[in-house]
Each structure stands twice: as C-alpha cells, then as structure tokens.
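> I need the structure of the sequence given here:
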Amino acid sequence: MATMRSFLDLLLHLVLLPALVCGVDLPTPVNEEVLGLVVFKAALQDPTAALASWNEADATPCNWDHVRCDPATSRVVRLVLDSLSLSGPLPRGLDRLPELAALSLANNNLSGPIPSGLSLLPALRSLDLSRNSFSGALPDDIALLPSLVALDLSSNAISGPLPESLFSAATCRSLRFLSLAGNRLEGPLPASLSRCSLLLHLNLSDNKLSGSPDFKSGLWSLFRLRVLDLSHNAFGGAVPNGVEYLHTLKKLRLNGNRFSGTIPAGVGLCLHLNSLDLSYNLFEGALPSSMRYLKSLNSLSLSNNQLSSEIPTWIGNLTAIQHMDLSNNKLTGILPASLGGLKELNYLSLSKNQLTGSIPDTIAGCTKLTELHLKKNQLNGCIPQGLFNIGLKVLDLSSNELTGAMPAGSTWISETLQSVDLSDNKLTGTIPPEMALFFGLRYLNLSWNNLRTQLPPELGLFRNLSVLDLRSSALYGPIPGDLCESGSLYLLQLDDNSLTGPIPEEIANCSSLYLLSLSHNNLNGSIPASMSQLRKLEILNLELNNLSGEIPQQLGTMDNLLAVNISHNQLIGRLPIGGVFQSLDQSALQGNLGLCTPLVMEPCKMNVPKPLVLDPDAYIPGISSSAPAMTNPAMPTRRRRFLSVSSIIAISAALIIILGVLVVTLLNVSTRRRIGLLKNGLESMCSSSTRSAGPAVGRMVLFDPKSSLRTEELEDEAEDLLSKATELGKGVFGTAYRTAVAGEGRILVIKKLSTANIVQYHEDFDREVRILGKVAHPNLMQLRGYYWTPQLQLLITDYTPHGSLHSRLHDRAESVPPLSWPDRFKIAIGTAKGLVHLHQAFRPSIIHYNLKPSNILLDEDCQPKISDFGLAKLLQKLDKHVISSRFQSAMGYMAPELACQSLRVNEKCDVYGYGVLMLELVTGKKPVEYGEDDVLILIDHVRVMLEQGNVLDCVDASMGEFPEEEVLPVLKLGLVCASQIPSSRPSMAEVVQILQVIKAPL
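Just a heads-up that it's a prediction; the model follows:
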C-alpha cells in the first residue's frame, strides 16, 4: 500500500511539474479522493457503465453516483456499489478515503483474494463484500480495523481456518455483526471468539467447520447474541446447558451438523427465541419441558433426529408457532388434542414417526393451516371432516391405517387445495363428486386403498389436475369418456383395478399426458386410434387386459413414445411401423398369440379380407354374370380371362422391386465414384503395413446414400487425414481426427479404431457397424459411415465444436461461461433419453459400457449427444477381463458387476455410469479425486453429506443460483442409479419419467 501511495504522489508530481517550469497559473490541485476512486475504477470491469459519472476532472467525488459525502467536510463517508455487475479483483485506491465509514460491494462478480490494506481505513465501520467470488484465506489485517462494527463476507469461496487474530481485542471492542456464511472455511472455532462479548449477530453457516465447539466458556459467554447460526457444518458432540444465559437470543440454528445427546433444557429459558432449528442432527430423548415457555417461538424444526417419547400436551402452549416440523424421528403415542390451540400454525409435519391413534378433530381449529404432513405413521380411524374446510393447500396422510370414507369437504376448499395424498391406507367408499369443485387441485393420489367404487365422471371437471393416481383401489366399471375433459393431466395411473369396457376414444383429450398406465384391469375392445393424438406421451402400459384387434398403425407416428408394454392381451396383426414398436422386446409383447412378430412364437392372425377374384365370364358378350354357365361342348365358347386382383398386385409389386433394384444399382455406381479418391488414399496409408501380408482389400461404406458428402471434396489429402495436426484426442477404442468437407463448411470426425482385439472379418465388422448406423436419435451421435481393411478401421461421424461435457466441467477456459442449472438438467435428461433409445430400440440392447462425460458431446444449445456407443460389440471377445482392461479410463464410472464374473452384465451397468455422471453434473467434481492425504470418492462423499443433511453443500458453486427442489431430488436419483446392487437401480425409462416429474413439480 505504501508503494501505491508513492506511485500516486509521483503521478501527481508529474502532472504539476510542466506548469511550474513554464511559469503558468496552476490549476486547482487534484483531489486525492478523486484520484483514489479513479484508480479504483480503472482496475474494475464495468459492463453496465454504472460508474460512468466518475470523472477525474471533477474537483470532488461528492456528486458521483453511489458516493456519499459528509456535508460538513465534503469527505467520502459511504461507498455503496451493490449489484452493479462489477468484476475483477478488489482494486487499490481506497486508502485515499480516510473518513470512509461504510463500504459495500455486495452481489458483484469480484474475484481473487481479499487484499491486505483494508486496515488503512481507520474510520471503516461497515464492510460488506458478500455474494462475490473472493477466494483464498482471510487477510490478517482485517483484525486491525479499530472501528469495525459490521463485517459481511458471506457467499464467497474463502477457505482455510478461522484465524485466532480475527477476534483480537481491537476488533471485538466494536464488532456487533459478523457473517462468514457460505464459504469454505474449515477447522474448529478459535477460542478467541469469546472475546467478542458485544456480538449481536454471528453467522458461520454453510462452511466446513468441525470439532466440538466450546459452548460453556465460548459461545454461551456471548450473552448479547440475538442470532447464532452454525448450521450446515460438521460440528459434533453434545450441546451442554448454558444457552439460558443468552437472554436476548432470538434465532438459534444448529441444524445440519452431528450434535448428539439431549436438547439442552435451558433452551426453554431463552424467552425471546422466535426461531429454533436443530434438525438433521443426532439429538435423542424427549423435548425438554422448559420449551413450553417459548411464547414467542414461531418456527420450530427438530426433524431428522432420534427424538423419542410422546408429543407433550404442552405443545399447545406455543401459541405463536407458525412452522412446526418434527418429522423423521421416533416419536410415539397419540396426537395431542392441544394441537388445535395453535391458531397461528400454517405448516405442520409429523411424518415418519411411530404415532398411533386417530387424528384429533380439534386440529380443524388450526384455521391458518395450509400444509399438513402425517405420512408414514400408524394413525387409524377416520379422516376428520373439518380438515377439508380450513383452507389447506397440501394434505399428506399416506402410508397409515386410516379407514372410513373420504370426506366430501366444502366448496371453500376449491380455491386452496392443491395436493392430496391419501395413498396406502384402508379407505373405502366413493370418491365424493364434490371433489370436482376443487379447481385448484393439481395432485390426487388415492392409490392402495379399498374404495370399491366407480370412477366418478366429475373427475373430468378438474381444471388443473396434473397427476391422478388410483392404482390398486378396487375400482370397477368403465373409464369415463370425459376423464380428460380439462386436458391438464400429464400422469394417469389406474393400474391393478377391475375396470371394464373399452378405452374411450376421448382419451385423445388428454393432450398433456406423458404417462398412461392402465395395466392389470379387465379392459376390452381395441386400442383406439385416437391415442396417436397424444403427442407428448412417453410411457404407455396396457399389459394384462383383454384388449383385442390390431394395434392402430397411427401409434407408430408417436415420436416421443419411449416405452410400451402391451403384453398379455388378445392383440393380433402387425405392429405399427416406426417409433418404438419396432424395437420392443419379448416381455412387452408376450401373451398376445396373434401378433405378427418373431418375438411371439405363435402363428399370427390378420384382420385382412380374402382377395376378391372377378368372375371370368363377367365380360363375355351376350352372357350375363347372373346367367347359368354354358354346358354344351359343341358350342364354341369365346372367353377373355382377366387377372385377379391379387395377381395384379403381385405383378405391380414385382415391377416396383425391379425398378428399385435399378435405382439402387445406379446410386451404388455413383457412390463408388464419389468415394474412390478417399478409398485409394486410405488404402495407400496402410500399404506399407500390408506388403508382406498381401494386398489390402479396403471398403468405404456411407450409410446415407442421399448425403451430400463427396469424398473428393474432403479438403485434406487422404494421407493427411490422420496427422497429428488434426488429432482431437485419444479414447478407449482409438484416436479421433477432424477433417473438413469442401464447399459446405462442414466438419467431420474420423475415428481410427485400435486394431487390438477388433473383429478381423469384414462381414462381422459390417454387421455390427451397420446396426450402429441405424441409430437415429437427437441425443446420440450419428454414425455416417466407415472404412475397413484388416489393418485399418475408420468410423465417420459428425463434429461438435462445443466439445465434451468433461471439458465444460473440468477444463473450461476462463472465456467460456460455466454451465447453468437449466443447461445441466437439459444434459441430464437428454443423456437419459439417448440411453433409453439404445436400451429399448434394439434387440439385443446396445449397451454403452463406457458412459462418462468425455463421451457426452454438446451442441450449440447444450443438447447432449452420446458418442462411442456400441463399440464394445466390435471386440472379438467381450468378457469381463477384456472390459476391465480396456476401460481403465472410466475409473469411477464402471459398475461393480463389470469386474465380477458371477454377475450378469446388462443395461444396468449403463445406469450406474449415468448415476455417477449425474452426481458429477451437479457437484462439478470428478468421480475420484486425489488429494495430498486422501482420496475423495464422489458417490461416498455425496451419500455422507446427504445423511448429514448438508448435501446442498456439494453443489457446484460456479453455476450460480439453482432451485433446491430440483437439485436435491436429482442428487438422490443419482445415488439410486449408482447403487452397488444392479437390481436396485431403475431402468433408464424410469429415470426419464422421474426427471420429468422433478422438472414439473406438483
């Protein structure tokens, strides 16, 4: 800083020296504060020109934007530059502002370490550098700010331990507010923290701090504290009594740690406490009875602990409570009737406990209640009528033992109720027709009950219903034709009931459906052709019904359809041409003895009328078609025989085939001419290696005869195609090179396969590669052709200029922006859809075996394209030893069964690799990272953080803001996909379904 001051003095001297030499009148001396702020501005990037008014020609900065001066002294006292999109490191120059009392640079893009020198601002009382990208350790001289009252460095990337010097006597003499939340600080709390006895607000949440804090002589001695937030760290141990000394405490957050033992009894003596969050810890025992005195408490969260005993009746004394969450504990006993006294309560969750008895009628007295969650207990009895009359938005009573009928409710609820889950109970009776008045309802789940009723036609009047789940509910009768009158349903599940009659033609009104499941019923009749109008449908399940007739050919035009199951019906005839129907496996078709497909080993049946044969005598002059035939042999008979319709069709077909053969022959001649140059060049490249073994016989094959690719238009000479200059990179199966197509500006990729263990017979190679050439999907890299000799095999694909997912996550240049959450979600669901196509569109399925970010290529819209799929089929012998040796580069992505000969390898190994890829997408970390002293296994790391309640700390900070309601389930889904047990992993079609639900939350 002294060097900088000398530089500024020299600059000022050089400005004034010419005037002194020439004897001219000197201008007014440059204001040092102006000079300091100009230097400060010059080092910043200001894309919005927010500091355009900062003019070095001004005599004072007091009229500049974002600058405030003391009217008496005209000195700068306040500099507020929040949310101006400023970037770059924190500049120097502020030391020229000796009376600066408040400095705020919050919510910008500033980066690099926080420089030393801030201690040269003796009057600084408030320093706010929050919500930037500062990194490195805390500078030591912050502790030398004698007047500092408020310090906010939250939401940065500051790392290292908390220095003891931060809480020096000089700093703590004035410090009232301290927030270091949302950084990467680690290690224990320094003992010197107890010196800051005047602290009012202490927030150290969302870091990596650990150890057992000194509560008795440390934190509990900060008796002026109003806010104490240590949430989402790695603290552990018991929390001793003594919190009662914090008489002014209003907010206590210790959630997301590893604290154990009982909740300290003294917490109930903090009479001003209005927010208490101890969730996601290891607390046990009962709620301390002293908590009954917390008359000001409006938020209580004790979820995800090991609390036991009954819910005390004094819970009704917390009359100010608005949010109460005691879910996922071991609470027993009945729900106390005193809950009805909580008149301000708007959120109550007691899910996942061991509660018994009935739901008290008094709970209807909570007139401000909007969400009630009681799922996964052992509650019995009837649902109180009053619950449907208090303005609830979300009601979840699933997985209990509730009986009786579903209450009808009143019309008032039609404006509030959005989600109802009563599944997995013992409810009986009809679905109340009054439910049609619930115009705000989006989610209705009554599955796994014993309703024994028909579907009320009024269900079609739901205006906004998105999910209707009535599986296994003993329903009977027909499916109402107006069930989809609103057109808002995107998930309809009526499986495992006793529904009869046909599938209504009006099913086409369900225009938003992406999942339709009607399996395990008694539906009959044919599949309606109108179902083809469901253009968004992705999953169709009609198995185990009595459906008959032919499958409408129109269903083959449903491009979004990914999974179909029509097994165990009475369907006959050909499968629809196109779409997913040409790639269904036997399990999706079995039980239909009349289908015309090799997968059903029974004679097929067709609803085709017999061919019409014309009467040969119909056109004989003088003979009517209705007259009897002439039998006199002496009479000569003149007859003109006409061909039957079937003969005419056969002859026409033969002519068409002959014409097609001629066209194909001409195209082949043209294609051979086009590819001759490249073929000769490629053959010349391997000539030296084939002289001893005889002449090489090469062949070039392009899969798209209509392609505009001309081999003579390749800009590079054939011998230069595989040069180092055009090399893109090396992979498991070989090396990729790029080349350009002249006149088109189009780039292609030529992949030279490693010949070790590759099939050596052209017929085998051609058969496998042609299968890959038929793969056509937006999320799969299209194979354009190949070149083959016994010594050289090349594959031709398109080129993606935006590189791979690996490069965007781990090798990103500074000029390339990080992937946002919408882009990452797009990549996740696109990759899943591509894998579904590989697994379901071909029999046997195409298994990738080597799924990882380097094989996920991105186009200009961040749409993923999976490459290198199916190449494992080109190996001469695909056993587990070969896989293990060839896929060492996929460390961390390989499913464990690939190394175990006793386990069957199937599509689930791709699901494992996909799960790891999802975790990598969200966290930005590689599956295996090596530190100086340890190795980080991504799957284990995320699982541990999830168990501790800190899983959102794993999220890649570079992607900025993200919706927790999407990121958290995606992380959980990634862990499920990466299960060690193959049977525990979902199929890729199920993964797509789950991701659709995550993206369109209820």
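
> drop to CA atoms for contacts and neighbour counts, all remaining ones
Noted.

> Can you show me the helices along the stretch 651-800 of the chain?
For the stretch 651-800 of the chain, the helices defined by DSSP state H, counting those that start in this stretch cover 687-690, 762-773.

> oh sorry, the question was meant for the chain
Counting by DSSP state H, the segments of the chain that form helices are 2-22, 32-42, 169-172, 645-685, 687-690, 762-773, 805-810, 821-840, 880-886, 908-923, 938-948, 964-977, 988-999.

> and for comparison, fold this next one:
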Amino acid sequence: MLVNLLFLLLLVPFHVKSSDPTTFNDDVLGLIVFKAGLLDPKDKLTSWNEEDDSPCNWVGVQCDPKTNRVIQLTLEGFSLSGHINRGLSRLQSIQVLSLSNNNFTGNINSDLARFWSLQVIDFSENNLSGSIPDDLFRQCGSLRVISFANNNLTGQIPDSLSYCSSLVSVNFSSNQLTGNLPSGIWFLRGLQSLDLSNNSLDGEILEGIANLYDLRAVKLRKNSFSGHIPEDIGGCSLLKMVDFSENSLSGSLPVSLQRLNSCTSLSLQGNSFTGEVPEWIGKLGNLESLDLSSNIFSGRIPFSVGNLLSLKELNVSMNQFSGGLPDSITNCVNLLAIDVSKNRLTGNLPPWIFKRGLQSVSLSGNRLSGSIPHPSSLKQVGGGLEALDLSSNALFGEIPSNIGVLSSLVVFNMSRNHLFGSIPASVGELKSTQVVDLSENWLNGSIPSAIGGAVSLNELRLESNFLSGKIPTSIQNCSSLTSLILSHNNLTGSVPTGIANLSKLQYVDLSLNHFSGSLPKELTNLSHLVSFNISHNHLQGELPVGGFFNAISFSSVSGNPSLCGSVVNRTCPAVHPKPIVLNPNSSDTSGGSPNHHRKKVLSISALIAIGAAAFIAIGVIAISVLNIHARSSMSRAAAALALSGGEDYSCSPAKDPNYGKLVMFSGDAEFVAGSEALLNKDCEIGRGGFGVVYRTVLQDGRSVAIKKLSVSGLIKSQEEFEREMKKLGKIRHHNLVILEGYYWTPSLQLLISEYISDGSLYKHLHDGTSKYCVSWRQRFNIILGMAKGLAHLHRMNVIHYNLKSTNVLIDSSGEPKVGDFSLARLLPMLDRCILSSKIQSALGYMAPEFACRTVKITEKCDVYGFGILVLEVVTGKRPVEYMEDDVVVLCDMVRGALEDGRVEECVDGRLRGNFPADEAIPVIKLGLICASQVPSNRPDMEEVVNILELIQCPLEGREELV
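I've put the predicted structure just below:
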C-alpha cells in the first residue's frame, strides 16, 4: 500500500517552492519510489528509509549543503537490477546521476530531459535496451558528460546530440548502434573525448573534425566506417589518442597527421590502408603506442621510427613491409613491446632484439635469417623479456645454450625455422615459462631431463624434429601441462607412467615415433583429456580401459600392429602360464629313457625347422635346374667378351680361363647383338675412375649398361667379389641404378646394370649443348630423389664412397638415379691413396676425412658429397671452378654469400628469378650443413629427406616455375 501511495503522490502536480521545508521530503519520496522498483541483492540501500526527513545521509546520495537538495546520486557497482523508473524525476536539483556497473534493464527514460541542472549521466555497463531518445538532448544546456557504454542500445545516434553545446565527453561504446555519424557532432566545440567504438556505425567520417579544438581522444574502433581519415584531423592539435582501428578505412595516411605533436597513441589497426608509411611519422615525438597492424602498408619500415624516443609499443604486424628492421630502433630506449610479425622482412636477426628492457618481441612469419645472437649477448636482457616469438622464419644455427637467463620468459616460440643441434638443458631454468614451442625445426638429440625444471609449463610443442631417446621421467614435474605434442620425431622407449600424474593434460600427441612397450593403465586417470594420439609407433598390449580411452578414435591408435582391444578390433591374447621346458641334459628322475626326453623336446620345434629346411632345399634345386641352360650359354658368351675387341690389362695377374662365371639376378641373359659386339668402341657411353661403360640390349628387349672394371689387379677374391655383388644386387629403390648381374674371371670383371636413357646430372647442368634449362621444380625433385636413394643405401648398410654429378643419372621422366655405389668395396681394403687415385674426378666432393687416416670412413662421407651436390644443383656451378687467375671453391663461395646476406644471388642465373626463395634458401643452407667439415655436425640422410619434405612448398596455387 505504501508503494502505491508513493506512486500516486508522484502524479500530483508539484507546486510548492523549493525554499519551503516541506520540499525536503520530495527527494525522499522520489528515491524511495526508485528503490521500490529495484532488486537489491547485497542490501546496499538498507540506509534508505522512507521515514527520514532528508536523504542526505543515505548511501550513494550527496546533497547541496545550502539547499539540502540531492545533487548527486552515485550507485556504481551495487549489483542493482530493475527499471530506472519515474521516481528519479523528483530530483529536480540533481547534477550527477551515475548508475554504472549494475544490471538495470528496460529503456532510457526521456524524462531525464527535464533535468536542467544535470551535468553527468552515466548508465554504462548495464543491460539497457531500445534506442537513445531523441528528446533526451532537447534541453541539455548543462550536460557535460554522458555515457551509455556497454549496454544493448540500438538505433541511431540522435542528431539532437549537437544541441548539447557544453558536452565534454560522449561515450556510447559497446552497444549495437547503427547508421552514420551525425554531421552535427563536429559542432560540439568543447568536446574533449568521443568514444563510439564497438558498434555497427557506418558511412564516411566527414571532414570538420578540426572544429573540435579541445579534442583529446577520439575512439571509433570496431565499426564499419569507410573512406579516408579526414584530411583536416591535424587541426586537432591537442589530440592525445586516435583509435580508428578495425574499420574499413582505406587510402594513405593524411599529411596533416604529422601535426599531432601531442599524440601519445595512434591505432589504425585492422583497416585497408595502403602505400608506404611516410618518414614524417618520426615527427610524432610524443608517441608511446603506434599500431599500424593488419593493413596493406608496403615498403620499408621508416628509419625515422628511431626518432620516437617515448615509444613503448610498436606493432606493424600483418602488412607487406619488406627489407630489414631499421637499426635506428635501438634509439627507442623506452620500447617495451615490438611486433613486426607476418610481413616480408628479410636480413639477419638484429642484435637489438635482445636489448635491455624489452618485454615482448614477435618477429614471426617473416623471412629473417641468420643465427640467434651468441649466448653472451643474452646476459644483457636479464629477466625482463616475457614473450619471445621468432617462429616461421628461416633462422639458422643452434638455440643459445644459456637461454635459461631469460628468467621471466612466459612464451618461448622458435617453431618453423631451420634450427639444429640439441635442446639446451638450460631450458629447465625457465621457471615462469608457460609455452615452449620448438616444433618444425631440425633439432636432434634427446629431450633434456632438465625440462622438468620448467614447472610452470602449460604447453610443450616439439613435433616435427629429429629428436631421439626417451621421454624424460622428469616431465611429471611439469604439473601444469595441458598440451604435450611430440609427434613426428624419432623418440623411443616406453610411454612413461609419470605422464598419468599430469592431471591437467588435455592434448597429447606422440604419433609417428618409435615408442614401444605397453601403455600405462594409469592413463585412464587423466580426466581432462580431449585428444590422445599414439598412432604409428611400435606399442603393444592392451589399450587402457576406462575414462577417455573407452571412446578413443581408431585413427589415434592405428599403426601399432601389436596393440589389442576393442578400438583396434583385435582380441587380446589370454594369459597362460609359462610352458614347462624339458632339459634333455637333466637326469631322468621319472624312470623314462633319455630318448623319450629328446622326443618331447623335438616334437614341435625340430619338426618345424626340418620342414622349413626341406622346403628351402627343394626351392634351391628347382631354381638351379631352371638356370642351368642360361648359365652354361652365358658363360661361353662372356668368355668371348674377354677375348673380343676390349682393352688390354697390363696388371692382369694370370691368363683368362676359357670360361668365366656369369650371374644374372633377373631376366633374360641372351644379348641381341651377340657377345662379340658388346664391348665395341661404338657401344661405349662413358668412362670413369673404375672403368669403361658400354650399352647393349638383352634378348627380352631391355637395354643394359655394362661396366668393364679397370681395377682387376686390385679386385678381391672371387668369393668376396661375388658376395659383394649379391649384396648390391638385392638393393632395389626408385632412385638407385639397379645392378642386373655380373661376370667374373680373375682378369676381367663386368657389372651389368639397368640403362638410364637421359644421361648424367653433370650433362644436364654443365653441358653447353643442352637445349633447355633445368627448372627449379626439377632441381628440387632431383635433390630430394638423390637424398631418398642415399638414405635407402645407408639403411642397407652400404656406403657409396664416390658421389658426384656424373654418377647421378636422369631417366626419361626426370627422376634421378644414383649409380656406381659401393664400388670402392671391391678393392682389397679402403686404402685412401688407391681410392683417391681412382676417383680423382670427384675433386670437391670428397669429405675432408679422406685426408686423415685416423678418422673412420662412414656414411657421413656420403652426406658431405651430397651437400656439395645440392650446392651444384642449385647454383649450376661445378664444385671447383678454375678461372684465369683464381680457383673458386663452390662451398666457400656459397658460405661467404650466406654470411653477407647475398645467398639468393647464388641461385643459378639461368632460372632468371623463377624460383621460390622460401625453398631455395633453406635448401642452400641444408647443403652447407651437409658439407660441414666436422662429420658429427652433418645430419643423417634420413633426416635430410625429412628436412627436404618440410622445406618443399605446396604446388597449390603456385604457377609452375620454369
């Protein structure tokens, strides 16, 4: 009844003069009615009592000491809800009405227009809806500050706003307002702050802003404004903050901007501005924050940025800036954060990146090269750096060994570069680091056990490297881990049980490694798991049962043939007791005879072995019978080869026998032209350090190449020769020349291999008669094919020993095939003098350890030769070029160009720039690594293949480079 009475009183015309003491109750009545329509969950308004004569002592109420009328109502953050009702219309003397940060709903009451004395209206951070009443600003002569920010208001900004000539601050941000900017807004000459950000306003920002002489801040962020920045904006000489970010503005920066000498923050992020950033940007000497990110700016980052001595934040990310980072940035002594990510910047990593005071550095997504500064320079950084993102560049070298000095680092991202070497143990000293991302590099070695010291880690990403060894058990110390991504490596061992203690884990990817053993059953305790991928490993046994693993996908566990469980549709074997094994040598305590014991032992295993041996024997006999005719006829043919038109061998220790031994690993053994014509000069197709090569045709139509060895006096015995040939004859790979067979006598040895039609790589690169230039795509495929072929050889424990471009042949489809592998093993021993004399044409390809008798010859010798071949293919130059007055060593020349930042100039000029630099430069760097003087610094060929496949850019959307 009391509330209803109060509402009725509010409807009675107000006739009493303000000087009458009875008017004191009008403010009380108005506020009590206002309270009656509210919910007050925190009882903030308990002091509001309708029996009081005056509200001046109530919470949130302030009165004029002379008149005792309410002049200020401030209820910020009281958690009030309900409508703003007409009760407030009784407060005729109110000057400040602030109801911000509550839960008021409903529309804005136009009765507020009656308040002639109202100076501040703040309804921000509520849930008000509807449009802003046009009548609200009809009688607003005293209004100085108005804020409806962070509500749900719709419609347009009323044109009547321009009537409020006393306005100093307007904030309608974070609503759903639409339409154009009212043209009359530029007539509010006293306006100091305008914030219309986070709405859906559109149209152009018209000129006239220069009329706002006192304007200090203009924020139009996150709207749909189009067109250009007003040309006269420089007339607002007091502007300190300009935020036009996330609109659809375009064009270049207006020249008048350079007159904003007082500006401390300029944000134009997320528009479509084009052209170069002018050098006059350096005249804005008071700038503390400059954000030009997410536009289409091009050219170089202005050198004059170094004049911005007050600059604390610089963000020019996601543009098309090119060239290097200006060294003048070292003058910005107050700089705390720099973000130049996702541009086209080149050059080396500037040393000033690690200057004292920087807190955040992001250079990701550029084309920066060079190595990370020497560890000693990192000492200057101290503990200030919190975020370091150098990802997606072409950075080279090793991670600094003392990276742990960056004690405040929270984010550490060096992914998608060409970093090699091991992960430094000092990474465990990063106690505050939450993200470590070193994925998609060339890192090797093991994950250091010290990683457990990084106790704040949330995310550890090491995928797509060449890491080996086991997951360190210390990983369980990283109790905050939510993501553990180690896929695409060479990790081994079992999955540590300690991972089950990482209770916050959500994402785990251990796929494409060499993990073995069974999965710990305790993994079912990981209650937050979203993904757990262990596919393509060597895991075995039963999958954990329970929790996440009851619904794990098949793709997450596939590629583990020995795993069992319902997910892989493979029943786990029942557990049986171990069988009793009878020892035939033990005494017979049961009274049985010894023969009886032997029968029990041999009953299964012996029968299987005997059966297998019988089967093999039958197969050998059958094959021998089938080959008798071929062998006898070919032996006679091959004997004739030795006596027909071939070269004499002065070093032959004995006379040739009448018949030698011919072995063909597959196919027909009859020659079309007859044995007498095989070694004719007319059939000769090449010569090398180990002999002369002829071409002939077999009866089945296949062309073959016959190499007549010129090292007969040094060849091993027939038994060892044949053993080596049979080993090589079993090697089959798409990128290796196939050995078809061989012929043996003490004074003549022939190797029969497949014939490759298009000649050698040397001819394609250096033969002046070649009618076409090898395209970049063809060159890359040749490099990748050679790498795959050599990797297969090394898997078969075969070393080539004699890599050079004349020993790489190109077939009709452009595929490379590596030939003449392991011929040096035919010699009685790897005498380096003999070997080097036989492969003198390999000058420039030979690893330095050939000159040192104390260093073992390993597969790393082939890796060195491959590295030189890579440089030869990319540059089109020979390993050693003899000039008139100089000798140019290819490896040294390319390394010097890399150090000088001219590495792109090394690419074969015949390509005329038609090559992707993001492939060519990493390939050159890979070639230099492979050609390292120290064998242990060279990667394995398996690693080389993986690296090349990572380097290879997708062909999608790219025109073929010719």
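
> Would you mind saying which of the helices of the first structure lies nearest residue 738 of the first structure?
helix 645-685 (14.5 Å; C-alpha to C-alpha).

> who's in contact with the aligned partner of residue 421 of the first structure in the second structure?
Residue pairing (TM-score structural alignment): residue 421 of the first structure is matched to residue 413 of the second structure. Contacts for residue 413 of the second structure were tallied using C-alpha atoms under 8 Å, 6 or more residues apart in numbering; they are 388, 389, 390, 391, 435, 436, 437, 438.

> ok, the third one to residue 580 of the second structure distance?
Here the distance between residue 390 of the second structure and residue 580 of the second structure works out to 62 Å (C-alpha to C-alpha, to the nearest Å).

> Show me which of these two is the more surrounded one.
residue 390 (24 against 6; other C-alpha atoms under 10 Å).

> what's the counterpart of that one in the first structure?
Residue 390 of the second structure maps onto residue 397 in the first structure, by TM-score structural alignment.

> Provide a list of residues in contact with the one residue sitting closest to the centre of the second structure.
Central residue of the second structure (C-alpha atoms, centre = their mean): residue 416, 3.8 Å from the mean position. By C-alpha under 8 Å, 6+ apart, the residues touching residue 416 of the second structure are 391, 392, 393, 394, 438, 439, 440, 441.

> Run a quick neighbour tally on the fourth one.
Other residues within reach of residue 394 of the second structure, judged by other C-alpha under 10 Å, total 26.

> Repeat that for the last one.
Burial of residue 441 of the second structure, expressed as a neighbour count using other C-alpha under 10 Å, amounts to 26.

> The aligned residue in the first structure for it and residue 737 of the first structure, how far apart?
Matched to the first structure by TM-score structural alignment, residue 441 of the second structure sits across from residue 449. The gap separating residue 449 of the first structure from residue 737 of the first structure is 60 Å, by C-alpha to C-alpha.

> Tell me which residue of the second structure lines up with residue 244 of the first structure.
Residue 244 of the first structure maps onto residue 234 in the second structure, by TM-score structural alignment.

> which ones are touching the closest residue to that match other than its chain neighbours?
Take residue 234 of the second structure and drop its neighbours on the chain: the residue closest to it by C-alpha to C-alpha, 6 or more residues apart in numbering is residue 256, 4.4 Å away. With contact set as C-alpha under 8 Å, 6+ apart, residue 256 of the second structure has these partners: 231, 232, 233, 234, 235.

> what about 10 Å?
Residue 256 of the second structure sits next to 230, 231, 232, 233, 234, 235, 236 when contact means C-alpha atoms under 10 Å, 6 or more residues apart in numbering.

> again, but for residue 354 of the second structure
361, 372, 373, 377, 378, 379, 380, 381, 382, 385, 388.

> List buried residues within those.
With neighbours counted by 16 or more other C-alpha atoms under 10 Å, the contacts of residue 354 of the second structure contain buried members at 361, 372, 373, 378, 379, 381, 385, 388.

> you'd agree the fifth one is up against residue 401?
No. Counting by C-alpha atoms under 10 Å, no contact exists between residue 379 of the second structure and residue 401, whose distance comes to 11.8 Å.

> Which residue range of the first structure does the biggest helix by length in the second structure align onto?
Scanning the second structure for the helix with the most residues, using DSSP H, yields helix 605-643. Mapping helix 605-643 of the second structure onto the first structure (TM-score structural alignment) gives no aligned residues.

> One more: stretch 882-901 of the second structure?
Under TM-score structural alignment, there's no match for stretch 882-901 of the second structure.

> swap in stretch 703-723 of the second structure?
Mapped onto the first structure using TM-score structural alignment, stretch 703-723 of the second structure spans no residues at all.

> What about the alignment partner in the first structure of residue 160 of the second structure, how many residues nearby?
Taking TM-score structural alignment, residue 160 of the second structure has residue 165 as its aligned residue in the first structure. Residues lying near residue 165 of the first structure (other C-alpha under 10 Å) number 18.

> ok, now which ones touch residue 165 of the first structure?
Applying C-alpha under 10 Å, 6+ apart, we find residue 165 of the first structure in contact with 139, 140, 141, 142, 143, 144, 171, 190, 192, 193.

> which ones are touching residue 373 of the first structure?
Shown in contact with residue 373 of the first structure (C-alpha under 10 Å, 6+ apart): 325, 327, 347-352, 394-398, 421.

> Max pairwise distance over those: which two?
By the measure C-alpha to C-alpha, 325 and 421 form the most distant pair in the contacts of residue 373 of the first structure, at 18.4 Å.
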